[in-house]
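Asks: the following block contains a protein sequence and its predicted model.
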Amino acid sequence: MAERRALVTGATGYIGSRLVPALLAQGWTVRVLTRTAEKVESRPWHDEVEISEGNADDEEDLRSAMSGVEVAYYLIHSMDGSGDFVERDRNLAKSFAQCAETQGVRRIVYLSGLYPPGEKLSTHLGSRKEVEDVFLDSAVPTAVLRAAVILGAGSASFEMLRHLTDRLPIMIAPKWLSTRIQPIAIQDVLRYLVKAAELPSEVNRGFDIGANEVLTYKDMIDRYAAVSRLAKRRVRTLPVMTPGLASHWIGLVTPVPSGIAKPLVGSLVHEVICKEHDIATYIPDPEGGFVSFDEAIRRALDGPQPIALRPDVDAENPGRISAADPQWAGMTVFIDEHRSTVDASPEQVWSQIEQLGGEHGWHVPDFLWRVRGLMDRAAGGQGHVARREPGPLHEGMKVDSWVVELVRPGESVWLRSRMKAPGVARMILSVESGSRPQQSVLTQQAEFTPAGLPGLTYWGGLWAGHKPTFAAMHRGLVRAAEDAAAGSLARPASH
């Protein structure tokens, strides 16, 4: 079988980071265009792809990247609106199309936004349409896939939905919450993108892509809340709220940057539903049907949320959060971190970490844990249990009111609280070598992932007590390790 080579631009972005492994799984030789090779070195597929360093606005770099390529994926979008992004995107698309023609690329695949024909579009959506027109008017056959809201953790559209719903049980919102939308899961988008590379050469057109359900944004909020087991959200819409004002509101309420929220809001002002389903002529609907809205939400919420625990892109479930996604994506995580240089070896510090709990305690007054345990009992929990299993730390081990979630012996341990709380609480302890012998660095992180407004209230209400408690625990660990190190130095060597 002849080698099939595809170029992926935007390979470190949300879509690109998931498309690359999907293409590799289908036997494609993949080349990625990136400004620096370091940007993709953290990806697990970096040694399976051809890396072409360069800029998409440099014709020589583009020609080099497209040499010997059959299909070129254009996944470049200006989302922050800085400068004249309309002209910049237009010029990038023209250069891309011209280089594709001169290098003999047989197809361009472009992921665009879904828009209503004949309406005055927002600036960003209008720019997307202009880019697709550039490609469709070029000499290279192009498949344009137009999608509305893409459902999957890490997708800016999904993250906006997630955080608005999680954080606001009652919201006064813009009238576009009543606009009809036809969302699609990231799994189905990737399937279309991969299959689009194999379209017949005479196909040069745009296709609307979406799943089977048409929902309003309010419907999506209600469905997300139901799947997440949150209380029903109460939404009231205002007749007047400009996209600019709404984007600032979203930037204030959620971690989604307002510069990213603005083009998303601008798109949601329009009714974005599929006007045709012609793509089924070339790419049949999936055998088991499209991923439903509720199932897409379940898949997006699957898996760990803390940044340090995020897995690489999951080929089986690309809808879950991944290490490739921005830090603001995923569930909100509050972190209290303490980091100290310790005059003790990493082994001596680790020994003190392994002794935590049970009769050795946590280096803080016991009454603090008893008070927290009483609060847990009042909420129906088991309270504070001062008992740990014997032996070295291992996954699943119970340490007082914690359970070991992950352990790398001698390096780090992740503890998850077993007490009742409106969210998930973790304690992460890690140790590494210091800058000189018999020195190490101890890092302690308390993390809390809140569940809705009750979780946000819980963290805020207990913060005044948590902060000094965590600080005292950290100081106690440092002191215990240094005392142990000093004791070992004071003992005479045996003969």
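Replies: Yep, that arrived.
Asks: use CA for all of it now, contacts and neighbours both
Replies: Noted.
Asks: who touches stretch 276-294?
Replies: Stretch 276-294 is contacted from outside by 151, 183-185, 187-188, 192, 195-196, 199, 207-209, 211-213, 223-224, 227, using Cα atoms under 8 Å, 6 or more residues apart in numbering.
Asks: roughly how far is that stretch from the heart of the chain?
Replies: Chain-centre distance of stretch 276-294: 25 Å, with Cα atoms, centre = their mean, to the nearest Å.
Asks: adding another structure so you can compare the two:
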Amino acid sequence: MPELTHPTGREEALRAAPRDDGSAPRALVLGATGYIGGRLTPRLLNAGYRVRVLARDAARAASFPWGGDCEIVEGSADDADAVATAMDDVDVVYYLIHSMSAGKGFEESDERAATTVAEAAARAGVRRIVYLGGLHPDDAKLSPHLRSRVRVGEIFLQSGVPTLVLQAGVVIGSGSASFEMIRHLTDVLPYMPAPKWVRNRIQPIAVRDVLHYLLGAARVDADVNRAVDIGGPDVLRYGQMMNGYAVEAGLRQRAIAALPVLTPGLASHWVNLVTPVPRSIARPLVASLQNECIMKDHAVDELIPRPEDGLTPYRRAVDLALGRVRGDSIETSWQDSEVSGAPSDPLPSDPDWAGRTVFTDSRSVATRASAAELWRVILGIGGENGWYSSPLLWAVRGFMDRIVGGVGLRRGRRSRTAARVGDAIDFWRVEAVERTEAESLLRLRAEMKVPGEAWLELRAVPDGEGARYEQRAIFFPRGLSGRLYWLAVLPFHGLIFAGMAARITAAAEEAS
């Protein structure tokens, strides 16, 4: 595993307490491929836990740097059989699942999954459940997403298994949706017409401090069964958070005007248009800011000691996040969260296409560049590096996708130079990253709104002293609308796909 930033899990106060027989305790992580779970899991390993993860896609979990060090059980949190298997011989369960971008009925889905996990934990004799919930006031009407988080916490607290619910507000760290929303709003807009909630007080917390509390939660006394608030040392208004970011990023202070007419729905559309955060994620984030979210007390200090160097101030958290962005060393990102309703089935093998309607566009270009250099260019496609052809057409397609509620082209990518299974790259999802002596393959599955299912395959194949670039777009249309869609975009394929093939190979040759 790569070297981890603070906390690493090796801190004495966060180390795993051995079982009575001296063996290492086992931790089960649900949501291990998410933003927080992807960071917590390697730190649990460092802390001395035997770690098991429950993941919908075992291949995606295995692609993480820590994948080979964990036991992976494939399944979802609402699959009683998979959950029961995952719970066997477990001491502590981390529940880090949130339906941030789920559609209609997400509250029922959240409650069903939490109930399944709670009942399985009780039957298996689990010693502790740790749940990361949301910071919220007690005397206000909550948004549906925040209300759902509260309900999930209640289910665990009533399960009969000692539970610690850690309630956090805005999490600041490289790749967090909250940080990216602040970053892009401030970067793009010199003047910010904003909803009146920019005046609400908020207590942000650095992601490193969230991880500290999560690690420490496994060591609290066995009789603790309660919810506690966690937060950083600063209480700020949202406008102050934006201008605090501006200072750390070397930008001018932004003028911010609070407008009462911007409802959560309108504000989420606004965020959708000016930041990479899609409306499906922006809406719950915006809705959670409607109330003041500050810690009601510091009872958590009685259970988990603060970090040795103290909690991280807001501007320091921003500086750390910016450093990770500039250094292309973001561990996990909101970008890689699952998109509700997006196709998730893998590309069928070619023989399975028999009898089905399928459209393809295949290109092959020989290049003097080495296969290794060609692969480097392929692996960095998308995001800031672009798609090597017709930027205007790509931008228009991305804008169209955002308008109809898709993720759009500006979702970007976690890393500029590396890709792993499950990573998001603009409106694609990495389905396969394969390297053999015969070829290197990057396969992307479309997550834009299309009437069908689409994939894009890019290959680097050694060929004599150079290499051959192979590119294939595959589309399985859905009904008449899918066939009409393919015919409508067909005239643009010559510009887009031929241009991609030519410029990718040219970029590889130029770098050789």
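Replies: Thanks, I have the structure now. Since the model is a prediction, treat every value here as computed from it, not as a measurement.
Asks: where does the TM-score land?
Replies: Remark: TM-score between the superposed chains equals 0.67 [TM-score structural alignment, normalised by the length of the first structure]; 362 aligned residues with a Cα RMSD of 3.4 Å.
Asks: among the contacts of stretch 276-294 of the first structure, which are in helices?
Replies: Residues of the contacts of stretch 276-294 of the first structure located in helices (DSSP state H): 187, 188, 192, 195, 196, 223, 224, 227.
Asks: counterpart of the second one in the second structure?
Replies: If I follow you right, that is residue 188 of the first structure. When the second structure is aligned by TM-score structural alignment, residue 188 of the first structure is paired with residue 209.
Asks: wait, isn't residue 217 of the first structure in contact with residue 179?
Replies: Yes: in this structure, residue 217 of the first structure is within contact of residue 179 by Cα atoms under 8 Å, at 6.5 Å.
Asks: which of those two has more neighbours?
Replies: Neighbour comparison, residue 217 of the first structure and residue 179: the larger count goes to residue 217, with 21 against 17 (by other Cα atoms under 10 Å).
Asks: doesn't residue 145 of the first structure fall inside a strand?
Replies: Yes: assessed with DSSP: H, G, I helix; E, B strand; the rest coil, residue 145 of the first structure lies in a strand.
Asks: for the counterpart of it in the second structure, which non-adjacent residue is spatially closest?
Replies: For residue 145 of the first structure, the aligned position in the second structure is residue 166, judged by TM-score structural alignment. Closest residue to residue 166 of the second structure apart from its sequence neighbours, by Cα to Cα, 6 or more residues apart in numbering: residue 132 at 4.9 Å.
Asks: what about that neighbour, how many residues nearby?
Replies: Around residue 132 of the second structure there are 24 other residues, counting by other Cα under 10 Å.
Asks: just give me the match in the first structure for it.
Replies: Checking TM-score structural alignment: residue 132 of the second structure goes with residue 111.
Asks: go ahead and confirm its match touches residue 148.
Replies: No: counting by Cα under 8 Å, residue 111 of the first structure does not reach residue 148; the two are 10.5 Å apart.
Asks: quick one, helices of the stretch 1-150 of the first structure?
Replies: 14-25, 59-66, 85-102, 123-136 (DSSP state H, counting those that start in this stretch).
Asks: that should have said the stretch 351-495 of the first structure, apologies.
Replies: Assigned by DSSP H, counting those that start in this stretch, the helices in the stretch 351-495 of the first structure fall at 366-378, 452-490.
Asks: which one of those helices lies closest to residue 137 of the first structure?
Replies: helix 452-490 (47.9 Å; Cα to Cα).
Asks: before we move on, the earlier item: measure the match of residue 188 of the first structure to residue 323 of the second structure for me?
Replies: Computed with Cα to Cα, to the nearest Å, the distance linking residue 209 of the second structure and residue 323 of the second structure is 17 Å.
Asks: noted, bye for now.
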